[in-house]
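Student: just need the structure, nothing else, for what follows:
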Amino acid sequence: MPGTGLEQHPLLPWLALQHTAGIGPIRACKLRAKLGASWFDSPALKACALSDEQLAQLRTPQWQILERLLAWQQSNPSRHILSWDHRDYPALLKSWPGAPLMLFVEGALPALSLAQIAIVGTRHPSYVGRENAKALVPQLVDAGAAITSGLAIGIDGLSHQAALARGGITLAVLGSGLEHCYPKRHQRLAMDIIGGGGALISECYPWESPLAHHFPRRNRIISGLSLGVLVVEAAERSGSLITARFALEQGREVFAIPGAWQNPQAGGCNRLIQQGAKLVCEASDVLEELVAFSDAAIKIHPPATEELLPYPDLLDNVGLETTAVDLIASRCQQPVQEVLTRLVELELAGWVESVPGGYVRARRG
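Tutor: Presented below is the predicted three-dimensional model:
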C-alpha cells in the first residue's frame, strides 16, 4: 500500500494482470511489453481495447497479495517468485505463448534450466508399469536428464524416487500452492527433492489448496519445462494424456511404452502410439530423439556387454506377468522340484522375483 515502499515493486504489474478478467497469458505479455512497468499512470492504457471494468482492475494494486507473497518468500531462502520477465524464468517454458505469468519455486533455481524429461502415468500402476519406471529412470538420469513429474502417487512418485535413488535431479510441479503438499503422503518425498538439488514448482499462490481444475493446468507446465514427455502406463481416460496433448501443442516429443491390450492401464499408451507417439522399449529410444535438442546436456551411453543368461530355457518362460511354478515347469517340461530349485537360484542372482502366485522376470538395470 502507499507509503510502504512497495509502490514500484516489479511484481505489481503481473499481479494486476493476473487479477484482470478476460486477460490470459498471451494478451498479458503483449500488454506488459507495450506498457512496461508504469501500469497505473500510462496514458496508453486507454488505447488497448480494454473495458472500463478491466481498466479499473488493472489500476487496482494487489497490495495484500503482494505483501503475503513477499512474507512467504522471505521466510525461507530457498523460496523464489519468478514473473514471466524474471531472468531465471525457464526459457523453454517461456517459449510457449501460454506460459504462466508467475511461478512459485522452492528449491534450487538452476534445476529449472536443466535438460528435463517428463515422466507421467497412472496413479495405479501394474507390476509391469512400476518396473518399467524403475528401469528407465536411472538410465535417463545417467544420460544427464533431470526428471520432471507431478508428485502424484503411482508413476509420478516412483519416477521422482528412482531419480533420487540414482543421484539425479528431479522437479515436481504441484497442482496446489507450495504450502500444501499434495498428496500429503509425499511430503517427505517433496523435501527429498529439494534436498537433492531439485525444486518444487507451482503457478498457484503458495497458500492455495489443491483443487480439481488446478491439475490439468499443472500438466501444461510439466510438459512445457521438458524436452519430451514419456507416458509409462495410462488408461485411455488418464490425466497423463492431457500432459501428452499439451506436449504436442508445445512442440515437444511424446513417447509411450506399449502394453498388453488386455491391460486397461495400457490403453492410453497404446492409443498414443497409434496416433504417432514414439514406441519406447528402452531408454535409448527416448534419448536418440532428444540428444539433438539438448545442447549436449543429454548423451547416449553405449550398450553394456550382454550378460549370458543362466537357465535360458527356464527364463524364457517367466515373463513380466505373474507365472505359477507349475505352469513354468509344464512349459519347460521339467520336474516341478527342479524348476523350483533353479528359480530360487535365479532369484538370488536377481533374474526373477517371487510374488504372490508365482514368479516374474526382474528388470535388470
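Student: C-alpha only now, for contacts and for neighbours.
Tutor: Noted.
Student: the nearest residue to residue 82 once chain neighbours are set aside: which element?
Tutor: Nearest in space to residue 82, with sequence neighbours left out and distances taken as C-alpha to C-alpha, 6 or more residues apart in numbering, is residue 103 at 5.1 Å. Per DSSP states H and E: residue 103 is located in strand 102-107.
Student: how about residues contacting that strand?
Tutor: 14, 78-84, 89, 178, 194-195, 197-206 (C-alpha atoms under 8 Å, 6 or more residues apart in numbering).
Student: inside strands: which ones of those residues?
Tutor: Among the contacts of strand 102-107, DSSP state E puts 79, 80, 81, 82, 83, 199, 200, 201, 202 in strands.
Student: the fifth one contacts residue 12, doesn't it?
Tutor: Read it as residue 83. No: with contact defined as C-alpha atoms under 8 Å, residue 83 does not reach residue 12; the gap is 10.2 Å.
Student: where do the helices sit along the stretch 251-365 of the chain?
Tutor: Using DSSP state H, counting those that start in this stretch, the helices assigned to the stretch 251-365 of the chain run over residues 267-274, 283-290, 312-315, 325-332, 336-348.
Student: returning to that earlier point: which strands or helices does the helix or strand following the strand holding residue 103 pack on?
Tutor: Downstream of strand 102-107, the next assigned helix or strand under DSSP H and E is strand 116-120. If you count contacts as 3 or more C-alpha pairs under 8 Å, 6 or more residues apart in numbering; DSSP states H and E, strand 116-120 packs onto strand 146-149, helix 155-165, strand 228-231.
Student: for comparison, sequence B:
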Amino acid sequence: MPTGGTGMEYTAMEQYWIWLSSVEGIGPKRFYQLLSIFEDARSVWDALEDGGDRSLFKFLGKQALDNLRNARDAGYFYRLFDELERKKIRAVPRIGDSYPAALSAIYDPPPTLYVRGEGPLEDDRMFAVVGSRRATRDGSRAAREISEGLAREDVTVVSGMARGIDTCAHEGALAGRGRTIAVLGCGVDVVYPPENDRLAEQILEEGGLIISEYVPGTRPYPGNFPARNRIISGMTSGTLLVEGAKNSGAMITVNFAMDQNRDVFAVPGSIYSPLSQAPNRLIIDGAVPVVSPWEILEYYHWGKRPEAAPLEPRTQIQLDPDDESLVIPLREQELSFDELANITGFSPSKLNSHLTMLELRGIIIKVPGGMYRAYG
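Tutor: Now for the predicted structure:
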C-alpha cells in the first residue's frame, strides 16, 4: 500500500482521501456515498484489491467504477502527488486542518481543494463579488471601486476570474493592496479565460490564491462552472451581485448563497437596463442595496465610513412624513421589519419600498439579524 514517499506533508489518511477525490467520475456526491459505505478512503483502496466486490460499488456505474479500479495503482498514486509537488500545488483535504470551516459546513463541500499560492484559505473577513461576463462600463467601475474599498479594509475579495465583473473585482482588490481569491471551474494550472494569465500571476504575487476542486489539468468544461459557484458563496460571509440579466449565470452564485444562509447584496441599476434586472429584483426581495463599499463594511462592522462635514440647515435632507415616521424611531434604536410595520401601520410592500429608498439615499442601513438603524 503506497503510503508516504510523496514528498509532501500529508498524513497517510489524507493521501488516500486526496487520491479518492482525484479519480475522474468520483465527484462529491459519489465520494461521500463511498465514505458512507466504507470507513474511510483507505478502506476503499483496500476493498478494490483484486478488482473489488461489484455489489459494494454498484451505485457508481460502470465508467466510474472502471476509473476507480484503474486508479487503484501505486503508479497513479505517486504520479498524482509528484504532479502536485512539481507544479507547486497544495491539495487541501476536507479532513485537514487548513480546510475552510465555513465551506466545510455547506451541503456538498468539495472533498479536496487544489491551491496555488501560500496564504490561508480562510480569513476573518471574506466577501464575494460576482456579476455578468458582459459588464457595462458602469458595472465594471462599480465592481472595481467596491472591491478596492473592501480590500483597503482588509477584506479578502473572492470571485471566479471570469470575464467581466469577476475580473474587475480581482483587479479592484489588487488596486486596494488587498488579498483576493480566484475560484476556478478548471484545474488551477489552467488559466481561463486565457487573457487573464497576467491577472492570475498578480493575484499570486500579492499574496492571493487560485483554487479549484478539480484536479490539475482539468479543462474548463461548461458543466464545471455552476458547481464551482457554491465554493465562492460557501467560503464567504456574503455575496454581492453587481450586474446580471434575469437568468444570469451569476444568479447561480446568489442562489447558492441563499441556500447556504449567506447574506446577499446587490448594486441597483437603471430599470431600463437588462443587466440590472437581477440586482434590482434582489433588492425588491430584500437584498441589501450597495452603492459603495461602506454598505458592506458597516453591515458586518468591518469599518466605519468617514464622518461627513455637517450639512448647512438649508441643505438638510428633506423627508416626507412617511419617511420621517420610519427614521425617527430608528435614530433611537435598531428595529426589525415587523417592528417598523407595527409602529407605522404600513403594508409590507409599502414599508419595503420606503426602507429600500432610505437605504439608497444613505439615511438608514440594514444590519445583521434583519435589523435597521439610522446613520449618525
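Student: fetch the TM-score of the aligned pair.
Tutor: With the length set by TM-score structural alignment, normalised by the length of structure 1, the two chains reach a TM-score of 0.72; 298 aligned residues with a C-alpha RMSD of 3.2 Å.
Student: rewinding a little: and the helices of the stretch 251-365 of structure 1 as CSV, adding mean neighbour count?
Tutor: Listed next are the helices of the stretch 251-365 of structure 1 as CSV, based on neighbours: other C-alpha atoms under 10 Å:
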stretch, mean neighbour count
helix 267-274, 21
helix 283-290, 18
helix 312-315, 14
helix 325-332, 17
helix 336-348, 15
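Student: can you list the ones you listed in JSON lines and add distance to residue 130 of structure 1?
Tutor: Shown next, in JSON lines, are the helices of the stretch 251-365 of structure 1 (distance: least, C-alpha to C-alpha, whole Å):
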{"stretch": "helix 267-274", "distance to residue 130 of structure 1": "15"}
{"stretch": "helix 283-290", "distance to residue 130 of structure 1": "15"}
{"stretch": "helix 312-315", "distance to residue 130 of structure 1": "20"}
{"stretch": "helix 325-332", "distance to residue 130 of structure 1": "23"}
{"stretch": "helix 336-348", "distance to residue 130 of structure 1": "18"}
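Student: out of the ones you listed, nearest to residue 8 of structure 1?
Tutor: helix 283-290 (42.3 Å; C-alpha to C-alpha).
Student: mean offset of the closest one relative to structure 2 (after superposition)
Tutor: Aligned to structure 2 and superposed, helix 283-290 of structure 1 gives a mean residue distance of 2.5 Å (mean C-alpha distance after the TM-score superposition for structure 1).
Student: quick one: contacts of that helix?
Tutor: Residues contacting helix 283-290 of structure 1 (C-alpha under 8 Å, 6+ apart): 136, 139-140, 143, 227-228, 253, 255, 278-280, 298-300.
Student: mind redoing it with 7 Å?
Tutor: When contacts are defined by C-alpha atoms under 7 Å, 6 or more residues apart in numbering, helix 283-290 of structure 1 is touched by residues 136, 139, 140, 227, 280, 300.
Student: residue contacts, the residue positioned nearest the centre of structure 1?
Tutor: In structure 1, the residue lying closest to the centroid (C-alpha atoms, centre = their mean) is residue 149, at 1.8 Å. Applying C-alpha under 7 Å, 6+ apart, we find residue 149 of structure 1 in contact with 118, 119, 120, 156, 171, 172, 173, 222.
Student: please pull up the equivalent of it in structure 2.
Tutor: Residue mapping for residue 149 of structure 1 onto structure 2 gives residue 159, with TM-score structural alignment as the criterion.
Student: do a quick rundown of the strands in the stretch 201-350 of structure 2.
Tutor: Using DSSP state E, counting those that start in this stretch, the strands of the stretch 201-350 of structure 2 run over 209-212, 238-241, 263-266, 288-289, 335-336.
Student: which residue numbers in structure 1 does the fourth one align to?
Tutor: Under TM-score structural alignment, strand 288-289 of structure 2 corresponds to residues 278-279 of structure 1.
Student: go on, the last one?
Tutor: Strand 335-336 of structure 2 corresponds to no residue of structure 1 when matched by TM-score structural alignment.
Student: output the contacting helices and strands for that strand.
Tutor: Strand 335-336 of structure 2 is packed against strand 371-374, with contacts defined by 3 or more C-alpha pairs under 7 Å, 6 or more residues apart in numbering; DSSP states H and E.
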